[in-house]
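J.: Sequence first, predicted model second:
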Amino acid sequence: MGGGGLESNVSCRNISGRTVWKEIIKAGKIADSTGASFSSSITKCLGNGVSIKFWNDIWFGSERFSTLFHRLYMLETNKDASIAERITHSNGSSVGNWCWTRPPTGRATNEITELNNIVSSVTLSDKQDSWKYNLDPTGIFTTKSLTLLINTPRLGSNALSLSIPRNKLLPQKVYIFIWRAIQKKIPVRLEIDKRGIDLDSTLCPLCELNIETTEHILSSCPKTALIWKLILDWWAQDYSLISNLNDAIINKQPFALSNFGFSIWQATKWITCYIIWKHRNLKVFSKKTWSPGSIISEIQTQSYSWISKRSRKKKSIEWHQWLINPSFFVADTPHRVGFG
């Protein structure tokens, strides 16, 4: 949101920038997990009352005075009057400075009594009016809290857990694929079927035994599991290290590695998922043979190419060592490079 002139952290900002905030609020109308709207998440903080409309802005309670005191509003001569124009201080207390087209009568007199009681409790200050962000206890607006507000209805209450740090050893396309896989957004047959698209079968195109889900195709399919077994053999690790999608993508450091080494380990896993999906598509759309040997060779070659080119420690990565055991030369490397 920085491109729109907003700072990433805004706390009760001066309303001189009200036009920008109005556009955000107008476009907001996004329900959070409690059913509240984004427009109710940013409210005005009363200062001197110069920039807030007495009748048409929400500044006291949850309703506009134009709605709450409709009869008085119809009698108002200046419906856009500011709070500073309608509230004055007299003898140490706040009183209404009204300007009616005619004196209130009938039920409007009841409204004026209630309104005067509210006005008497209001205190204006010398500070300028400002904004407050209600979805954070600090009152500070952050793009992270807004992202959570938008994502929670779409991704569920675990939206934050779906956020993963960027691995700088990989190209953007691999990171995007992994991000989509975590959200179950890659077009496996189950997801396509859920969207009402007719398929001949929802079974996995590799094993043809189980429904094809993201979890199945990237981790638990027997043919995919064989790829992971060969990867773990290559890294000299136990076969049980990767048994589900969480292990394959977002599991924490499973064995002793430096920060740099863990970045390489994670990059290798993500590349494995990416290439598994690539070869799954080749089999589905081009009828290519699923060959574990060629897939492992491609993972080793492609991962070495991407990692060595992007690593500031690329001189320490030797091709023959990479083929023997990648963890051999990264386990005791203290240099941090991987995450951004």
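T.: Sure thing, it's come through.
J.: For the rest of this, base every contact and every neighbour count on C-alpha atoms.
T.: Fine.
J.: can you map out the strands along the chain?
T.: For the chain, the strands defined by DSSP state E cover 9-11, 42-45, 87-90, 93-96, 130-133, 140-142.
J.: got the contact list for stretch 296-311?
T.: 168-171, 227, 230-231, 264, 267-268, 271-272, 275, 314-315, 317, 319, 322-323, 337 (Cα atoms under 8 Å, 6 or more residues apart in numbering).
J.: For the strands of the chain, could you give me a markdown table that also reports mean neighbour count and distance to A181?
T.: As requested, those are exported to a markdown table (neighbours: other Cα atoms under 10 Å; distance: least, Cα to Cα, whole Å):
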| stretch | mean neighbour count | distance to A181 |
| --- | --- | --- |
| strand 9-11 | 14 | 31 |
| strand 42-45 | 20 | 33 |
| strand 87-90 | 16 | 57 |
| strand 93-96 | 18 | 59 |
| strand 130-133 | 22 | 33 |
| strand 140-142 | 20 | 26 |
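J.: try this one next to it:
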Amino acid sequence: MVSVNSQGDMEWDFGLPNSLDEYDERQVLTLKYLFRDVSLDLDKEDSILWVHSVNKVYSVAEGVRVMLESNLDTEFVCVKVVWNKLVPSKIAIFHWLAIQGGVPVKETLSFRHCLRDGADDKCGWCSSQVESIDHLLLHCPWSYNVWSALFSWWKLVCVMPSSVVEISLACFHGLGVKAKEAWRLICPVSFWLIWLARNNFLFNGSYQSWKSVVEHIKIKVFQWLVNAGKVESFHLYVWNAQPWMLLK
């Protein structure tokens, strides 16, 4: 909310609590810095404009174009990988959140003071490491088994990347264009199904073996490729054994 003080200057009220942690304080200062030159006409109705297009109307395509054309950091290079038309929106959004550090794992919840009193921030599967995004989706022994099985499925010898960003960008060098397209599907669906298995275990007490998750990943990617006309629907057996043989 914005108001005008007795000197005629605009004052911004973000409606935030008086006590903020260090991270949130920095965010508020950044926001105030961005608003320092903003001038509002309080007699006019608010409207939202997208300044990067002629008609001032935002579209996803315009947003992606601006990010790709800007000199942004490595995470934004993932735009091409994440926003894949073969991947359902909810899974692509989760993949993007994982890259941006926005998945509500215990480490994040603890930092935001959102964990219950007495609750720890350890991984629910291994109980030995803090449940960060990279740990949960890649490095926990349970998740690591999922990825090792997927690498073995494609006859890959691979050192586990250090982060979700790194494995998303790898997708996977040296495999060729068609195989890389398949891995652009394998990564997001793997993250998504690992997350669902974690939630089912944490909130419902229902443990799912990593082997069953691997099979689910294979079938889901196969279905997406069939729907896209990349493989034939009757080749599921070959897909499980030699997937690179089927890609058109």
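T.: It's in. On a predicted model such as this, the values are computed, not experimentally measured, just so you know.
J.: related to what we said a few turns ago, let me have the strands of structure 1 in a markdown table, extended by distance to S161 of structure 1.
T.: Below are the strands of structure 1 laid out as a markdown table (distance: least, Cα to Cα, whole Å):
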| stretch | distance to S161 of structure 1 |
| --- | --- |
| strand 9-11 | 22 |
| strand 42-45 | 25 |
| strand 87-90 | 48 |
| strand 93-96 | 49 |
| strand 130-133 | 23 |
| strand 140-142 | 18 |
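J.: out of these, nearest to E23 of structure 1?
T.: Distance to E23 of structure 1, taken as Cα to Cα, is lowest for strand 42-45 among these, at 12.0 Å.
J.: Give me the helices and strands touching the longest helix along structure 2, please.
T.: Taking DSSP state H as the criterion, structure 2 has its longest helix at helix 177-204. Applying 3 or more Cα pairs under 8 Å, 6 or more residues apart in numbering; DSSP states H and E, we find helix 177-204 of structure 2 packed against helix 79-82, helix 89-100, helix 164-170, helix 210-227.
J.: got those as CSV, with mean neighbour count and distance to M67 of structure 2 columns?
T.: CSV is the format used below for those (neighbours: other Cα under 10 Å; distance: least, Cα to Cα, whole Å):
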stretch, mean neighbour count, distance to M67 of structure 2
helix 79-82, 18, 8
helix 89-100, 18, 14
helix 164-170, 19, 16
helix 210-227, 18, 27
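J.: Dump those helices to CSV, plus distance to C140 of structure 2.
T.: Below are these laid out as CSV (distance: least, Cα to Cα, whole Å):
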stretch, distance to C140 of structure 2
helix 79-82, 23
helix 89-100, 16
helix 164-170, 13
helix 210-227, 11
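J.: nearest to S3 of structure 2, of the ones you listed?
T.: Using Cα to Cα, these put helix 89-100 closest to S3 of structure 2, at 33.4 Å.
J.: quick one: the closest one to structure 1 mean distance?
T.: Helix 89-100 of structure 2, aligned to structure 1 and superposed, deviates on average by 0.8 Å (mean Cα distance after the TM-score superposition for structure 1).
J.: now the helices for the stretch 101-250 of structure 1?
T.: Along the stretch 101-250 of structure 1, counting by DSSP state H, counting those that start in this stretch, helices occupy 108-120, 143-155, 172-182, 189-194, 214-215, 222-234, 245-249.
J.: Where in structure 2 does the fifth one fall?
T.: Under TM-score structural alignment, helix 214-215 of structure 1 corresponds to residues 133-134 of structure 2.
J.: Residues touching that stretch, excluding its own?
T.: Applying Cα under 8 Å, 6+ apart, the set of residues contacting stretch 133-134 of structure 2 is A98, G101, V103, V105, S162, S163, V164.
J.: Would you tell me which of the helices and strands packed on helix 177-204 of structure 2 gets closest to D37 of structure 2?
T.: Of those, nearest to D37 of structure 2 by Cα to Cα is helix 89-100, at 28.1 Å.
J.: Now do that closest one against helix 177-204, angle only.
T.: Angle, helix 89-100 of structure 2 to helix 177-204, by axes from the mean of the first three to the mean of the last three Cα atoms, to 10 degrees: 90 degrees.
J.: Appreciated, that's everything.
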